[in-house]
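**Q** okay, structure incoming, though there's no sequence with it:
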């Protein structure tokens, strides 16, 4: 995880993606094995590091200044899409020895989290593929419609550290790019209202609170989903720098309330526009609330609105979100 972040719990990931503006020139470089990465940076291959149990994708050493998802290859691990039947998405992770990785640790109830988003941030899916014995991960294709997509594999190889690798995938067909929705302090999804309070600013620690209600009443009985009461994916507009994080605490620990509000402390070291996707489970279904947040000097040019555009109602169960193109598996 980006070592410049100073925050706790869930906020760690929020600040990391807000503040990650380092080393982007490395992204276009060639795929390199672990030893070459270390030599390029003049540093030893010391592995990755995470701060607490707040999320995935944090690294040190060769990619210590990069947020998650900007590299297709890191520390010798490489993400490679492979041919698959129509309607299926498949990929492999190869290790430093060049062979497909077949052993993964369970992180937040799953061995692999696959997140995809269109480059214009108009589509988002979070799914969990199945692993074949040969190291191929397979899932019903989450690429819902034509466009340029970014696919993020969020995982921990057994014996290694947490990684998030990213690769671009193109789905042919006509597509009209959609502008990033305006910043908002409230959004609705599947009949729920989620409000966002806080004003992240570079160089200052700020409180950020998300509060969930339904029919005007606070939701105080959120259900565990992947071992937590909520998950956040934050993507930076432009390069889609990524971080997948979880709230501080966990269900059943005697101190973590199941809603309605979750508060974070975030220090935002850089300015920019970001899309936030908050997953929460209630009533037996997973829902995703989306926000655009503008941090720093550009905020004056894009004042927040009161409410963002409501999403399309999602199907019941864990397969849908309130915005077209969203889903969980």
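**A** Looks like it arrived, so ask away. Quick caveat, the model's predicted, so the values are computed rather than measured.
**Q** C-alpha from now on. contacts and neighbour counts both.
**A** OK.
**Q** touching, residue 163 and residue 59? I think so.
**A** Yes: counting by C-alpha atoms under 8 Å, residue 59 is a contact partner of residue 163 at 7.1 Å.
**Q** what's the overlap in contacts for the two?
**A** When contacts are counted by C-alpha atoms under 8 Å, 6 or more residues apart in numbering, the set common to residue 163 and residue 59 consists of 48, 68.
**Q** tell me the spacing between residue 122 and residue 323.
**A** 9 Å (C-alpha to C-alpha, to the nearest Å).
**Q** no wait, residue 258
**A** 24 Å.
**Q** those two: which has the busier surroundings?
**A** Neighbours were counted for residue 258 and for residue 323 using other C-alpha atoms under 10 Å; residue 323 has more, 24 against 19.
**Q** which residues are in contact with the more buried one?
**A** Contacts for residue 323 (C-alpha under 8 Å, 6+ apart) come out as 123, 189, 288, 310-314.
**Q** would you say it is within a helix?
**A** No: assigned with DSSP: H, G, I helix; E, B strand; the rest coil, residue 323 falls outside any helix and is coil.
**Q** all helices of the chain, in order?
**A** Assigned by DSSP state H, the chain shows helices spanning 11-19, 34-41.
**Q** what sits up against the last one?
**A** Just to be clear, that refers to helix 34-41. By C-alpha under 8 Å, 6+ apart, the list of residues contacting helix 34-41 reads 44-45, 61-62, 74-77, 96.
**Q** and it, which residues are buried?
**A** Within helix 34-41, the residues that count as buried by 16 or more other C-alpha atoms under 10 Å are 34, 37-38.
**Q** return the member of those residues nearest to residue 328.
**A** residue 34 (32.4 Å; C-alpha to C-alpha).
**Q** now do the contacts for residue 235.
**A** With C-alpha under 8 Å, 6+ apart, residue 235 has these contacts: 17, 241-243, 274-276.
**Q** go on, residue 132?
**A** Counting by C-alpha under 8 Å, 6+ apart, residue 132 makes contact with residue 138.
**Q** can you check residue 76 too?
**A** When contacts are counted by C-alpha under 8 Å, 6+ apart, residue 76 is found next to 32-35, 94-97.
**Q** okay, one more to line up with it:
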């Protein structure tokens, strides 16, 4: 059964409300066109250059606004639509108000949909399929009750990369989960991943993640979305979205398939961030998670344990909260 969706103001204090429908609950996010809020660019989305998605070269303050804080920007709007239970469906409408149907491929896909619970206890990265009318559909990535932030990360053909975000409320009993403390090491599915490097606000930081299995270095990581690793950073509180790029790519003659994967990141402010590293090995994608304080060393405690996932066919974990496709 579908329930009503309500889009309402969230990040900048301005709001617009419109009706839609969605099979799991309510969606909320700011509908603040760039022309109204004075922000010409958000600088978010999948790009082709090193560093994080924090600046796409636009003018004004929004050139430094992280992605995912707006549901509408530069004339593009993230618009959920009617969907059967168990399915997530949406369109992206363009400056002309019509659904966008032309997208550039970035990191092997035309659309990246990332969802995370607002307490950062759940995370999924999936790739919907688009119908000819511009509607994107995917099995719902929302793993259980709570308020989730959904991010549509894409590049419209002829436009600049964008990440638009909206809150999705899944009804039901909810127990808030505390964020794990900062740690340099985490484990997932028998893999141990160690993080080296610090996040320094306003500066480009090198983060190196080393993958081991049963104590042995993994030297045959498999490409995933055009790289040996895929890293997303979310800022605690507003869940500002930072897609971080790897330093190098498979086949470039210098980048090895593990055990180390290095990323270049730039965070906009001091604070606490949650890092999600997707890596593929043995035909399965796993997610290693870290809590990191920007402005202080990333190695505040020696170990942490990520939510263990169960391998599934292709690129899908099969475990709610940590899946891919």
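**A** Now that the structure is in, tell me what you want to look at. Keep in mind that this is a model prediction, so the values were computed, not measured.
**Q** how close are the two chains, by TM-score?
**A** TM-score for the superposed chains, counting by TM-score structural alignment, normalised by the length of the second structure: 0.83, backed by 297 aligned residues with a C-alpha RMSD of 2.6 Å.
**Q** picking that back up, and of the helices of the first structure, who's closest to residue 297 of the first structure?
**A** helix 11-19 (13.0 Å).
**Q** what does the closest one rub up against?
**A** Looking at what lies outside helix 11-19 of the first structure - C-alpha under 8 Å, 6+ apart - the contacts are 1-2, 4-7, 54-55, 67, 202, 234-236, 241-247, 264-272, 274, 295.
**Q** pull out the buried members of those residues.
**A** 1-2, 5-7, 54-55, 67, 202, 234-236, 241-247, 264-272, 274, 295.
**Q** closest to residue 147 of the first structure among the contacts of residue 323 of the first structure?
**A** residue 123 (9.7 Å).
**Q** what about that closest one, neighbour count?
**A** Other residues within reach of residue 123 of the first structure, judged by other C-alpha under 10 Å, total 20.
**Q** contacts only, for it.
**A** For residue 123 of the first structure, the contact set (C-alpha under 8 Å, 6+ apart) comprises 116-117, 144, 323-326.
**Q** before we move on, what about residue 166 of the first structure?
**A** For residue 166 of the first structure, the contact set (C-alpha under 8 Å, 6+ apart) comprises 69-72, 79, 150-153.
**Q** ok, of the residues you listed, which one's closest to residue 208 of the first structure?
**A** Closest approach to residue 208 of the first structure among the contacts of residue 166 of the first structure (C-alpha to C-alpha): residue 69, at 23.7 Å.
**Q** tell me how many other residues crowd that closest one.
**A** If you count neighbours by other C-alpha under 10 Å, residue 69 of the first structure ends up with 27.
**Q** might one say that it is in contact with residue 152?
**A** Yes: in this structure, residue 69 of the first structure is within contact of residue 152 by C-alpha under 8 Å, at 6.0 Å.
**Q** give me the common contacts of those two.
**A** Common contacts of residue 69 of the first structure and residue 152 (C-alpha under 8 Å, 6+ apart): 164-167.
**Q** who wins for neighbours among those residues?
**A** Neighbour counts for these peak at residue 164, which has 29 neighbours (criterion: other C-alpha under 10 Å).
**Q** and it, how far from residue 146 of the first structure?
**A** Per C-alpha to C-alpha, residue 164 of the first structure is found 24 Å from residue 146 of the first structure.
**Q** over to residue 213 of the first structure?
**A** From residue 213 of the first structure across to residue 146 of the first structure, the span is 34 Å (C-alpha to C-alpha).
**Q** center of the first structure - which residue?
**A** By C-alpha atoms, centre = their mean, the first structure has its centre lying nearest to residue 233, at 3.0 Å.
**Q** quick one, what contacts that residue?
**A** Residue 233 of the first structure sits in contact with 242-245, 276-278, where contact means C-alpha under 8 Å, 6+ apart.
**Q** aligned to it, what sits in the second structure?
**A** Counting by TM-score structural alignment, residue 233 of the first structure corresponds to residue 232 in the second structure.
**Q** name the residues of stretch 105-121 of the second structure that are buried.
**A** By neighbour count with 16+ other C-alpha under 10 Å, stretch 105-121 of the second structure contains the buried residues 106-107, 109-121.
**Q** next one: stretch 210-220 of the second structure
**A** 210-212, 217-218.
**Q** what is the nearest of the contacts of helix 34-41 of the first structure to residue 226 of the first structure?
**A** Using C-alpha to C-alpha, residue 77 is the member of the contacts of helix 34-41 of the first structure that lies nearest residue 226 of the first structure, at 24.7 Å.
**Q** now the closest one, nearest residue through space, not along the chain?
**A** Nearest non-adjacent residue to residue 77 of the first structure, counting by C-alpha to C-alpha, 6 or more residues apart in numbering: residue 95, 4.5 Å away.
**Q** that neighbour is in contact with residue 74, isn't it?
**A** No: contact criterion C-alpha under 8 Å: residue 95 of the first structure and residue 74 do not qualify, at 9.7 Å.
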